[in-house]
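S.K.: Okay, predicted coordinates and the sequence, questions at the end:
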Amino acid sequence: MTRQKSLILLAASGSAALLLGALAFQHLGGLAPCKLCLWQRWPHGAAIGAGVLALVAWPMLMAGLGALAALVTAGLGGYHTGVERGWWPGPSDCSGGPVGGMSSEELFDQIMAAPLVRCDEVPWEMLGLSMASWNMLVSLGLAAIWLMALRTR
């Protein structure tokens, strides 16, 4: 196996590990994902697909797409981290909204429409970082591996 394909396999395997870890937290650990958590999973699936295709054909194109997918999920993880830390607002349908100035009926409607899992709450963290933060950091590392594969011939 060439060095390029080894790097591609490593990067795609990293995305597979992150995706499997997220699914384990959900199905074995009972941590239901929020909307932003789900958004972060799709690019990992694309990176895995790019990795599989790169082993068969078009390694340069697939390495570029894999790098793009890793950067997209890292960006989503960074955005989600900012929402969790209150640096900026998240999507209105999965983050806390204003309460002041609402009638009791409007407040009740907002409570009833609220999602079960909020994007602006951290259900799990390690070393002070949430899963979204870890996804961002590891995905940046995976993007670097994809880019090394892109530069290797």
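M.R.: All right, it came through fine.
S.K.: Could you use CA atoms for every contact and neighbour count after this?
M.R.: Fine.
S.K.: Quick one: residues contacting the closest residue in space to R118 that isn't next to it in sequence.
M.R.: Of all residues not flanking R118 in the chain, C94 sits nearest, at 4.9 Å (C-alpha to C-alpha, 6 or more residues apart in numbering). C94 sits next to 34-35, 114-115, 117-120 when contact means C-alpha atoms under 8 Å, 6 or more residues apart in numbering.
S.K.: From these, list just the buried residues.
M.R.: 34-35, 114, 118-120 (16 or more other C-alpha atoms under 10 Å).
S.K.: buried ones in the host helix or strand of Q4?
M.R.: Element membership for Q4 (DSSP states H and E) is helix 3-27. By 16+ other C-alpha under 10 Å, the buried positions in helix 3-27 come out as 4-5, 7-16, 18-19, 22-23, 25.
S.K.: Next up, a structure to set beside the first:
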Amino acid sequence: MAAPSRLARPTGSMQTIGAAVLLLGSAATVGTALLFEHVGGYIPCALCLQERWPYYVSIVLAAVALVAAAGRAMPWIVRGLLWLIAAAMLVGLCLAIYHAGVEWHFWAGPSGCAAGNADLSGDLLSTIDTIRPPACDTAAGRFLGLSFAGWNVVASLLFAGLAIAAATGRGERRV
């Protein structure tokens, strides 16, 4: 009898815990970015906003993977969802590396990512159409030498690795 394919191998607690950690970690990461924006007053640039999309996708996929793993769905569904999370996080990793490189002036950013010069001291309604996000090549701040984009490189790499480990890990169920 042939061994089951990698996607069809039984799943278990490793996949359930992996999906839960990915769900909580992705939600915490994008939640932190939203807190910095709405509470801390850091206005995200266009690239910052793009870097959030892999997290939004991962939150949904991880929630579905968690329910599927906990509900003992077919293993290929659980493992497939974990692989999709890994792919989303690898896309996020590429976006974060690109953005960090723009901030360090290793390469040019997108042409539509220049700083705005709107004057907010007057009538807000009359200037709302002239407001532009900050430039993508200027880090809003650095912590331990890394900008938000730099920390996103770390987080995306961590979550991609976790998703791959959960997707490929052993998960034999106890009867």
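M.R.: Cool, the structure landed. Please read all numbers here as calculations on a predicted model, not as lab measurements.
S.K.: quick one: the most centrally placed residue in structure 1 and A32 of structure 1, what's the gap?
M.R.: Nearest to the mean C-alpha position of structure 1, by C-alpha atoms, centre = their mean, lies Q40 at 2.5 Å. From Q40 of structure 1 across to A32 of structure 1, the span is 14 Å (C-alpha to C-alpha, to the nearest Å).
S.K.: which residue numbers in structure 2 go with stretch 21-31 of structure 1?
M.R.: The aligned range for stretch 21-31 of structure 1 in structure 2 is 32-42, by TM-score structural alignment.
S.K.: Other residues contacting that stretch?
M.R.: By C-alpha under 8 Å, 6+ apart, stretch 32-42 of structure 2 touches 43-44, 140.
S.K.: which of these lies closest to L90 of structure 2?
M.R.: P44 (21.1 Å; C-alpha to C-alpha).
S.K.: isn't there a strand covering that closest one?
M.R.: No. Assessed with DSSP: H, G, I helix; E, B strand; the rest coil, P44 of structure 2 is coil; it does not lie in a strand.
S.K.: what's stretch 141-148 of structure 1 aligned against in structure 2?
M.R.: The alignment places stretch 141-148 of structure 1 over residues 158-165 of structure 2 (TM-score structural alignment).
S.K.: Would you mind getting the average deviation of the matching stretch from structure 1?
M.R.: For stretch 158-165 of structure 2, the mean deviation from structure 1 after alignment is 0.6 Å (mean C-alpha distance after the TM-score superposition for structure 1).
S.K.: How far does that stretch sit from its chain's centre?
M.R.: 12 Å (C-alpha atoms, centre = their mean, to the nearest Å).
S.K.: Which of the residues in that stretch are classified as buried?
M.R.: Buried, per 16+ other C-alpha under 10 Å, within stretch 158-165 of structure 2: 158-160, 162-165.
S.K.: so which strand or helix has the alignment partner in structure 1 of L93 of structure 2?
M.R.: Structural alignment (TM-score structural alignment) places L93 of structure 2 against A74 in structure 1. In the assignment (DSSP H and E), A74 of structure 1 maps to helix 59-84.
S.K.: And that helix against structure 2, how far off on average?
M.R.: Helix 59-84 of structure 1 versus its aligned partner: 0.6 Å mean (mean C-alpha distance after the TM-score superposition for structure 1).
S.K.: Run the chain-centre distance for the helix or strand that that helix is followed by.
M.R.: Helices and strands here follow DSSP H and E; after helix 59-84 of structure 1, the next one along the chain is helix 104-113. Remark: helix 104-113 of structure 1 is offset 30 Å from the chain centroid, using C-alpha atoms, centre = their mean.
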